[in-house]
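Peer 1: can't give you the sequence, but here's the structure:
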């Protein structure tokens, strides 16, 4: 079973072209090579989010039935509802969670990440010699190996957080609104505040993340190049200079 999910993406597929410079086009350059996989991830995330919102609603209906019918008529009045809840809680939701984890932990975390690593290496190794003379070898290697993880985690985080929150919130607002619009108002206000928070913080996070990535790559490049040329460092370097 695991090998099936591991093989959904060809980890050594040839790149469709040179990676573009724009953020959205750069994402799409890699995502389009596994668009069926990410479409399945979105669908499974959608189903799980809807179930998260529907279960409390079904529990509310069950409580209403239990409080309004005699004990001997409980199974007659709520039998179908109990079967639906059992199917959701014991079958559909666990299977959906397992499928979601398999897609994330095997198809994406293993195969898709390896695909990005391989194509980054394929692209960098074909650059002219002057390209490598103008930068630290360790910094280039760090960039090749670092790109896949943020790319993968940002997409998965979007499905887990933003997508599921949007679906869960929209479903909850719809269910509460059918009972009384005042019940849906607090969640609607929360959505507006959450959207405003994202609009304020995401641009700042983007700038800080870029600066952090640049600094981390530069440090990794210097450390790797120091160890690569350790004979020269030991021969001509001084201990006080190494410590600074």
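Peer 2: Received the coordinates, thanks. In this text the structure is predicted, and so the values were computed from the model without any measurement. Numbers count the residues shown, from 1 in each chain.
Peer 1: going forward, measure contacts and count neighbours with C-alpha atoms only.
Peer 2: Will do.
Peer 1: mind checking the longest helix of this protein?
Peer 2: Taking DSSP state H as the assignment, the helix of the chain that covers the most residues is helix 181-228.
Peer 1: summarise which helices and strands that one is packed against.
Peer 2: With contacts defined as 3 or more C-alpha pairs under 8 Å, 6 or more residues apart in numbering; DSSP states H and E, helix 181-228 has these neighbours: helix 137-146, helix 164-179.
Peer 1: single out the most deeply packed of these.
Peer 2: The highest average neighbour count among the helices and strands packed on helix 181-228, using mean count of other C-alpha atoms under 10 Å, belongs to helix 137-146 at a mean of 19.
Peer 1: how far does the helix or strand following that helix sit from the chain's center?
Peer 2: Using DSSP states H and E, the helix or strand that follows helix 137-146 towards the C-terminus is helix 148-157. Distance of helix 148-157 from the chain centroid (C-alpha atoms, centre = their mean, to the nearest Å) equals 5 Å.
Peer 1: closest to residue 65 out of the helices and strands packed on helix 181-228?
Peer 2: helix 164-179 (16.1 Å; C-alpha to C-alpha).
Peer 1: check it against this one:
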């Protein structure tokens, strides 16, 4: 019999959230490295596409007077453009295929080990905690371990690759343009992280209010026969209405704070989009960059904006997943 499935076996689970994550990630180290490599390949292929487009435009511009030589002039950048698009598809789908292999197994392993650990708790512990609440903690923790891994790999890693490759490409095209993008990226990420930390309590309160309301609805439906028997239909509706109003208020506070974040993101994105265009246009006018570099710079700014636009939301999601893991580990792993 596998020792991990022996009735007397108690899994050695860490009681600290990040150690808990690493405990499970290390079982899939090879798979995780493969997914990271594939995701880097996908992101690099995507962000290098503007470079290929810029070279194509540069080749076309240089060959305007000899139109029959256009295809020979742009043969290499055109081939690069096709390879990059093909690479993006292959790398991204291969990474997604790996996720299909890993995700169910990872979630099942976390659930299995937490349940095995729970089996060896004292009778007093089991009596003092509702079975449904413990089951919910196990489910939330296993799901959050999964989502933390995929958020880091499929959300944050592409942003790091996108910004790094973009700044390198812009450095070779124009050092001032690369510095402008670097300062913008640092400012954007720093403020997004700060705003996400500030909004996290509001998001938590909104989710908590929604959870309480769902619980009250379940209780009300479960006891509907008794409510009818004692003619308390109006009272129950009013009682439920108070929780619904609390949920509405909490949700509005969270949504308004999220809207403020979106205003910030759109305004800063506009700064990069317009700033890069005007700055690159001025550099071209001063004969400091070529047409190819001009096209690449503007295209890169649009790709960067698309990649980082929802970064605050991703920060909030990551905080929530880690919080769920901390709660689950804090209750079950002692």
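Peer 2: In hand now; what should we look at? Remember, predicted model here, so these are calculated numbers, not experimental data.
Peer 1: after superposing, what score do the chains get?
Peer 2: Overlay of the two chains. TM-score (TM-score structural alignment, normalised by the length of the first structure): 0.76; 224 aligned residues with a C-alpha RMSD of 3.4 Å.
Peer 1: follow-up on the earlier one: can you put the helices and strands packed on helix 181-228 of the first structure in TSV and add distance to residue 239 of the first structure?
Peer 2: Formatted as TSV, those follow (distance: least, C-alpha to C-alpha, whole Å):
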stretch	distance to residue 239 of the first structure
helix 137-146	22
helix 164-179	54
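Peer 1: which one, of these, ends up nearest to residue 60 of the first structure?
Peer 2: Comparing these by C-alpha to C-alpha, helix 164-179 comes nearest, at 11.2 Å.
Peer 1: now find how far off-centre the closest one is within its chain.
Peer 2: Worked out by C-alpha atoms, centre = their mean, helix 164-179 of the first structure lies 23 Å from the chain centre.
Peer 1: so where in the second structure does it end up aligned?
Peer 2: Aligned by TM-score structural alignment, helix 164-179 of the first structure falls on residues 158-173 of the second structure.
Peer 1: that stretch vs the first structure, mean deviation?
Peer 2: Taken over the aligned residues, the distance from stretch 158-173 of the second structure to the first structure averages 0.7 Å (mean C-alpha distance after the TM-score superposition for the first structure).
Peer 1: contact partners of that stretch?
Peer 2: By C-alpha atoms under 8 Å, 6 or more residues apart in numbering, the residues outside stretch 158-173 of the second structure that reach it are 39-40, 43-44, 47-48, 51, 177-179, 181-182, 185, 289, 293, 297, 300, 304, 307-308.
Peer 1: returning to that earlier point: any idea which helix or strand comes after the longest helix of the first structure?
Peer 2: By DSSP H and E, the next helix or strand past helix 181-228 of the first structure is helix 230-236.
Peer 1: just checking, next helix/strand downstream of that following helix?
Peer 2: By DSSP H and E, the next helix or strand past helix 230-236 of the first structure is helix 239-243.
Peer 1: buried stuff in that following helix?
Peer 2: For helix 239-243 of the first structure, burial by neighbour count (16 or more other C-alpha atoms under 10 Å) applies to no residue.
Peer 1: what is that helix packed up against?
Peer 2: Helix 239-243 of the first structure packs on no helix or strand, going by 3+ C-alpha pairs under 8 Å, 6+ apart.
Peer 1: check the offset of that helix from the chain's centre.
Peer 2: 42 Å.
Peer 1: same question for stretch 37-51 of the first structure.
Peer 2: With C-alpha atoms, centre = their mean, you get 12 Å for stretch 37-51 of the first structure.
Peer 1: just tell me the aligned range of it in the second structure.
Peer 2: Using TM-score structural alignment, the residues of the second structure aligned to stretch 37-51 of the first structure are 31-45.
Peer 1: if we can go back for a sec, restricted to helices, list the contacts of stretch 158-173 of the second structure.
Peer 2: Per DSSP H, the contacts of stretch 158-173 of the second structure map to helices at 39-40, 43-44, 47-48, 51, 177-179, 181-182, 185, 293, 297, 300, 304, 307-308.
Peer 1: returning to that earlier point: and of the helices and strands packed on helix 181-228 of the first structure, who's closest to residue 63 of the first structure?
Peer 2: helix 164-179 (15.4 Å).
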